[in-house]
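Q: mind folding the following:
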Amino acid sequence: MKCLACDFGGSSVKYALVDDQAQMEESGKLPAPLDSAEQYVDTVGRLYDEYRNRIEGIAISMPGYINPENGYLSDAGAYMQLYGNSIIDLLKNRCPIPIAVENDGKCAALAEAWKGSLAGCKNAVALVLGSGIAGGIIKDGKIHSGRDFAAGELSYLITDPTKHNELGCAYMSAAMHGLTYRVCKAKNIDLAVQDAASILKWLDENIRMPYVEPDRELKKIKADGISIFQWLSEGDTDILSIYRNFIRTLAQVVHSVQLCFAPEKISIGGGLSLQKRIFRDLEDELQSYYQGMRLGRQLHATIVKSRYLNECNLVGAMYNYLLHFGYS
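A: All right, here's what the predicted structure looks like:
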C-alpha cells in the first residue's frame, strides 16, 4: 500500500509517496501554509488531487499537541491558525480517504524505531532539529504521549534562565527559526524576506532583539541553513559566535534528556542534521561536560545519526498511519 505523506514544518511542507516498507518516491516541497485554515486545506487538497489515483490514504506530521485518535490540535507550533481544530475533520471533505495525523517529534521517533537508528531499542529518544526542536520518546517500545499529548516539546526547555521570554528557550538557539532570527539581527538582514517571515516577525514583536547596526539599511538576502553554514565555513566571526551558542544549547538539551530518561540511544535528525560537523562538535561539547563533572558512563548519552535525516517525519507519518489503520 502507498500513502501521501506530508511533513508540515515552520518554513515548508515536504511531501512524498511512501509505501508500507518505508520506500519513498516523488518527493517535493511547498511553502508552509501558515496564513489560514483554508490555505492549509488547499495545500493538502491540491496534493491529493495530483496523487488521488495512486494512494490509499494521507499521513500527516506536524508540530503541536495532537491527539492522534481524532487529529485534534490544541496548541503549540507554527500552525496557530489551526489551534482548536481536528486536522482530520478539516480535511475529510476535501480529501475523502483515510487520514492519520501525529506530532512531528513523535513521527521521527516512530520512523527511527520502525526501520531506523533506534530499531530494537526499548527506551530511546529522537530529536528533530528543524524550525524548532521536536522530540519523540520511545518508552517500553511505544510512543510516550504524556499529559495532553505534550511529551517531547523540547523547544521549550529553558537553556538561558536569565531570559524570561523566547530567547531563554532551546529553540531560539538550537533550531532554524532561532538561528535565522539571531543571524538576521547580527548581520542586519531583513526578517521580512526569510522563509516563515510571519513567524519571525511575530517573534520580533515579542522579543524586540535589536539589530547590531540599527541605522543601516537591512540586507534583502536569505539567512537559511545553507547560507549560515557557508558563512560559518568562511570564518564569519558573528556566525561563529552564534554557532558556538547553538552547540552549547544542543548539548544542554541532550544532557538533560539523558539524565531525565536514561535512553539507550538519542537519534538526531531534521534539516540541520545534514551538517556533518554538528555531530563532531556536539560530541566534543558533551565530552567536556562529562570530564569536567567526572560523570560515569551510565550518564553519558549515546548519540546516533538519524537514518532518515530530514525525511524522518515523512517515514514516521507513514508508520503512524499503518499503526492507526491496523498494520500487522
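
Q: could you use CA atoms for every contact and neighbour count after this?
A: Will do.

Q: residues in contact with Asn310?
A: Contacts for Asn310 (CA atoms under 8 Å, 6 or more residues apart in numbering) come out as Gly269, Gly270, Gly271, Leu272, Ser273, Leu274.

Q: next one: the fourth one relative to Ser86, how far apart?
A: Meaning Leu272. For Leu272, the distance to Ser86 equals 30 Å [CA to CA, to the nearest Å].

Q: now the second one
A: For Gly270, the distance to Ser86 equals 26 Å [CA to CA].

Q: who has more neighbours out of these two?
A: More crowded of Gly270 and Ser86, by other CA atoms under 10 Å: Gly270, with 25 against 19.

Q: now that one: how far from Gln252?
A: To Gln252, Gly270 is 18 Å away according to CA to CA.

Q: do the same with Gly141
A: Using CA to CA, Gly141 is found at 25 Å from Gln252.

Q: who has more neighbours, the two?
A: Neighbours were counted for Gly141 and for Gln252 using other CA under 10 Å; Gln252 has more, 20 against 15.

Q: Proceed likewise with the subsequent sequence, for comparison:
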Amino acid sequence: MYLVFDIGGTFIKYSLMNQHGKIIKKDKVASPKSCYDTFLQLFFSIIQIHRKDIIGIAMSCPGIIQPNNGEIKFGGSLRYLDGKNLIAEIWQAFQLPATIENDGKCAALAELWLGSIKGKQQAAVLVLGSGLGGGIIVNGQLLHGQHLLAGELSFVASEMDCTTGKGIYAGSVCSSVRMIQKVLVAKGEVAAGGERAFDHIQANDAEVMPIFDAYCLAIANQVMNLQYIFDPELIAIGGGISSQPMVITGIKKGIEKIKKMNPFHLASPQVVNCTFYNDANLYGAMYHYLVKNDLL
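A: Okay, here's the model as predicted:
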C-alpha cells in the first residue's frame, strides 16, 4: 500500500491507498499555521504510524512545485514550505520513495486517471475554491509550462484598466469563498456556512441570485478563454461546491449568455462536473506517483 497526503492550508488529509485507486483508510489533522518544524514533526508522526504497511508516499501540496526534484519553490497558503524538499526529508528519515505535485494539478490528474476526462487528449480541470486553480492536459499529459505556472488561473486577468495596469483577477471574481461570504452578508447571516448560503441559492432568493449569477458568469468567462487558448475536448469543474448541481447549471447558463451577447463567438465549450470532489487531490497524487515510478 501507499500513504497519500493532501497537504492543505487548513488540513493535512491522508489515506492508505492501493495502486488501483482504492482508499483503504483516510483521516485528517489540522495543518500547523506558521512553523515548518511543527509541520515536519506532525508529518513524520503520521508516516511512522503507517511505516510497516507502506512502500511509498505520494503528496499533493499547494504552491509551485519543481517536478524534477520535488522542491517546493513557493508554498502557497503554507509559506513555511517555501524552498523545502519533502521528498529529500522523507528519504533521509524513512528511506521511502516519494513524489509531490501541485494540488490543482493533482485534481486534474485524478480526473485523467479515473474521472471525467479519462482518455481525453486535450482537457482542462478548474478547481473552485478560495481562488481558481486547476490543471491543463495536452496530448494526454499534464502541462507544467516553462515556469511551472500552467493552470495557475487565479492570476489570469478578468478585467484590466489599460491606462493604469490595474486589474481584477480570476482568483477574486471566481472565488467560491468570496461568493459565499457575499451571499451570507446579503442575508445578514455572516456567521453561517456554505451550506446555508446554498440554501438561499436553491430557493432562488432574489437578494442572492444576482451574486451567484455573477459568480457563474465570471467562471464561464474563464471557460471561454480556455476554449480559445487551446481548444480542449472537455473542461471539468471541480472543488467542493461543484457537488452542488446548480453550479454547473449556472456556468452553462453563463456560457450561453456570453455567446448570446456576442453572436460572433465560435467556441462551444463542453463543460462537465468532475468525478472527484474532496478526495481529488489524493487520487491525483497517487496517479502521479504511479506514473513517475513507471508502475502503470
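
Q: most neighbours among the contacts of Asn310 of the first structure, which one is it?
A: Gly269 (29 neighbours).

Q: that residue pairs with which position in the second structure?
A: Aligning on TM-score structural alignment places Gly269 of the first structure opposite Gly238 in the second structure.

Q: what sits against Val18 of the first structure?
A: Neighbour list for Val18 of the first structure: Lys2, Cys3, Leu4, Ala5, Met24, Glu25, Leu314, Val315, Met318 [criterion: CA under 8 Å, 6+ apart].

Q: weed out the non-buried ones from the residues you listed.
A: Among the contacts of Val18 of the first structure, those classed as buried by 16 or more other CA atoms under 10 Å are Lys2, Cys3, Leu4, Ala5, Met24, Leu314, Val315, Met318.

Q: all helices of the stretch 101-250 of the first structure, in order?
A: Applying DSSP state H, counting those that start in this stretch to the stretch 101-250 of the first structure gives helices spanning 104-115, 171-174, 176-187, 197-207, 225-233, 237-261.

Q: I'd like these as a markdown table, with distance to Tyr308 of the first structure appended.
A: Below are those laid out as a markdown table (distance: least, CA to CA, whole Å):
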| stretch | distance to Tyr308 of the first structure |
| --- | --- |
| helix 104-115 | 8 |
| helix 171-174 | 20 |
| helix 176-187 | 19 |
| helix 197-207 | 27 |
| helix 225-233 | 18 |
| helix 237-261 | 19 |
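
Q: okay, those helices, which one's buried deepest?
A: Of the helices of the stretch 101-250 of the first structure, the one with the most neighbours on average (mean count of other CA atoms under 10 Å) is helix 104-115, at a mean of 29.

Q: how close does it sit to the second structure?
A: For helix 104-115 of the first structure, the mean deviation from the second structure after alignment is 1.5 Å (mean CA distance after the TM-score superposition for the first structure).

Q: give me the contact list for that helix.
A: With contact meaning CA under 8 Å, 6+ apart, helix 104-115 of the first structure is reached by 7, 22, 61-64, 118-121, 125-128, 134-138, 143, 152, 267, 269, 306-308, 312-317, 319-320.

Q: for PyMOL, what selects the buried ones among the residues you listed?
A: To isolate the buried ones among the contacts of helix 104-115 of the first structure in PyMOL, judged by 16+ other CA under 10 Å, type:
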select buried, resi 7+22+61+62+63+64+118+121+125+126+127+128+134+135+136+137+138+143+152+267+269+306+307+308+312+313+314+315+316+317+319+320
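
Q: and the contacts of helix 104-115 of the first structure, which of them are in strands?
A: 7, 61-62, 125-128, 134-138, 143, 267, 269 (DSSP state E).

Q: which one of these is nearest Asp35 of the first structure?
A: The shortest approach to Asp35 of the first structure among those belongs to Met62, at 15.3 Å (CA to CA).

Q: what lines up with Val253 of the first structure in the second structure?
A: Looks like Val253 of the first structure aligns to Gln222 there (TM-score structural alignment).

Q: check contacts around Trp295 of the second structure.
A: Quick fix: residue 295 of the second structure reads Leu, not Trp. Shown in contact with Leu295 of the second structure (CA under 8 Å, 6+ apart): no residues.

Q: so it belongs to a helix, correct?
A: No: according to DSSP: H, G, I helix; E, B strand; the rest coil, Leu295 of the second structure belongs to no helix; its state is coil.

Q: map it onto the first structure.
A: Using TM-score structural alignment, the partner of Leu295 of the second structure in the first structure is Tyr327.

Q: against the second structure, where does the host helix or strand of Val304 of the first structure fall?
A: Element membership for Val304 of the first structure (DSSP states H and E) is strand 303-305. Using TM-score structural alignment, strand 303-305 of the first structure corresponds to residues 271-273 of the second structure.

Q: count the neighbours of Asp161 of the second structure for me.
A: With other CA under 10 Å as criterion, Asp161 of the second structure counts 9.

Q: nearest spatial neighbour of it, skipping sequence neighbours?
A: Leaving aside its chain neighbours, Asp161 of the second structure sits nearest to Gly167 (6.0 Å; criterion: CA to CA, 6 or more residues apart in numbering).

Q: residues near the one you found, how many?
A: Counted with other CA under 10 Å, the neighbours of Gly167 of the second structure add up to 13.

Q: do I have it right that it meets Ser158?
A: Yes: here Gly167 of the second structure reaches Ser158: they are 7.4 Å apart, a contact under CA atoms under 8 Å.

Q: any idea how far the residue most central in space within the first structure is from Cys107 of the first structure?
A: Taking CA atoms, centre = their mean, the centroid of the first structure lies closest to Gly130, which sits 3.9 Å from it. According to CA to CA, Gly130 of the first structure and Cys107 of the first structure sit 13 Å apart.
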